[in-house]
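Undergrad: predicted model and sequence follow; I will ask about them next.
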Amino acid sequence: MAEVKISGEIRKEFGKGAARRIRRDSKVPAVVYGHGGDPVHVTLPGHDLFLALKTPNVLISLNADGFKELVIPKAVQRDPLKGFIEHVDLLLVKRGEKVNVEVPIHTEGELAPGGNLLEHVLNALPVEAEATHIPESVSVSVEGLEAGDSVLAKDIQLPKGTTLGVEEDAVVLQVLAAQAEEPTAEEEAEEAEAAAEAAES
């Protein structure tokens, strides 16, 4: 995974008022923590951060007033209506260090015919990976799966150096049988009429 360089500033003002002023300037308040040190509060450029966070578990090379560290996003708060980033928690990492993250799951292929439904029991797969080699996603083939079939965590092929962060037998995906559709009022009326005609004949 390529590093994304972001330059920010050490944040010295705190509270809701300060946070609002930061956001008015198209910036985002963030906190950096990890490795047993005190949290470091920073302000990051909103547009650069928005672009970076399009990549899950993105590795960020952060430089804030001389504070230079590698970090990955751990929690992102967004405005529930407008969707813009309100706050970010960043975790300190080092090259070669293993970290626990959740990786998006992408499915490939088509289920067996029959209108069955694919349920994502897990929306993301917990894994342990080297901080500088976190996979952007994992792919799972659902080709030909039928109702009752499932995909377990151990069935998913992981990149070299990445291990499962969940039980091997954990269900990741499962195929649910198609539900029979409830008849409409019109269909019920037609059936009743047909039954009445049959009884009269």
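TA: Perfect, thanks for sending it.

Undergrad: going by C-alpha atoms from here, please, whenever you check contacts or count neighbours.
TA: OK.

Undergrad: tell me if I am right that T107 is in a strand.
TA: Yes. Under DSSP: H, G, I helix; E, B strand; the rest coil, T107 sits within a strand.

Undergrad: A further structure is provided below for comparison with the first:
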Amino acid sequence: MSSDLKLEAESRQDHGSRSSRRLRRDDKIPAVVYGQGSEPLSVTLDRPKFRATLNAAGPNAVITLDVDGSDYLTIVKNMQRDPIANRVTHVDFMLIDIDQRLIVDVPIALVGDAVLVRQEGAVVQQQMMTLTVEAPAGNIPQVFEVDISEMSIDNSIRVSDLEMGTGVVPQVEDESLIAIGQRSRAAVAAEETGGEDSDGLGEDAAMGGDAVDAGEASDEDAGEDS
């Protein structure tokens, strides 16, 4: 069985850093296909086509790699990048079966406007950027979108709140936090200052009450003296 996503590649015989640098200058990416007991196959990718494929389908997509007319069902296992230019410099493709269960990291994206959190003088803090799941190769989520529009400080978002697809099993506890609402230091400081002012006024009022009582007592004493 093949996937609907297809990417052309060319087999290559030249190896080594010099050959790889030459490929990158020509806007191509060296890659390798391996797995299922087969010998690793070195291939070359067209950079613009590879970028377009990933942008369209996501990093965990099942890709049918067409190498010189032969199809290989794969998933991107690893991508190396240039630390300065952030360009992909090498790709590892792993051979798979469409029904094979895989463990992958799926990105988590927060969507919506957390109005209630802002009204409480807080901000949303994302605690988990990716979620590790086990899923059938043909049903791997590309991203978990988390709606935070109904979120509040007292209502954090946890793994158990996510909608998992068929056969998708998270590899962490259901109660693991994804996003929380947390007050800023300024908001906490303002709240504490307000509380102290209220207490101070209460003490002054109490002292004022004692003074009145003392005055009344003095008047009574004066009346007795007269």
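TA: Thanks, I have the structure now. Given the structure is predicted, the values throughout are model-derived calculations rather than measurements.

Undergrad: what's the TM-score once they're superposed?
TA: Overlay of the two chains. TM-score (TM-score structural alignment, normalised by the length of structure 1): 0.79; 181 aligned residues with a C-alpha RMSD of 2.2 Å.

Undergrad: show me where structure 1 has helices.
TA: Ranges of helices in structure 1, per DSSP state H, are 16-24, 46-52, 185-200.

Undergrad: got TSV for those helices, with mean neighbour count and distance to R78 of structure 1 too?
TA: Shown next, in TSV, are the helices of structure 1 (neighbours: other C-alpha atoms under 10 Å; distance: least, C-alpha to C-alpha, whole Å):
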stretch	mean neighbour count	distance to R78 of structure 1
helix 16-24	14	12
helix 46-52	15	11
helix 185-200	10	44
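
Undergrad: once you drop chain neighbours, what's closest to the corresponding residue of structure 2 for L118 of structure 1?
TA: For L118 of structure 1, the aligned residue in structure 2 is V124 (criterion: TM-score structural alignment). Leaving aside its chain neighbours, V124 of structure 2 sits nearest to G181 (4.6 Å; criterion: C-alpha to C-alpha, 6 or more residues apart in numbering).

Undergrad: what about the equivalent of the one you found over in structure 1, how many residues nearby?
TA: Counting by TM-score structural alignment, G181 of structure 2 corresponds to V175 in structure 1. By other C-alpha atoms under 10 Å, the residues close to V175 of structure 1 number 20.

Undergrad: so which residue is smack in the middle of structure 2?
TA: Geometric centre of structure 2, nearest residue: M129, 2.1 Å, by C-alpha atoms, centre = their mean.

Undergrad: tell me the contacts of that one?
TA: 107-109, 178 (C-alpha atoms under 8 Å, 6 or more residues apart in numbering).

Undergrad: what's the answer for Q125 of structure 2, then?
TA: Residues counted as contacts of Q125 of structure 2 (C-alpha under 8 Å, 6+ apart) are 179-182.

Undergrad: relative to N155 of structure 2, how far out is it?
TA: From Q125 of structure 2 across to N155 of structure 2, the span is 13 Å (C-alpha to C-alpha, to the nearest Å).

Undergrad: kindly report the same for P136 of structure 2.
TA: Relative to N155 of structure 2, P136 of structure 2 is positioned 32 Å away (C-alpha to C-alpha).
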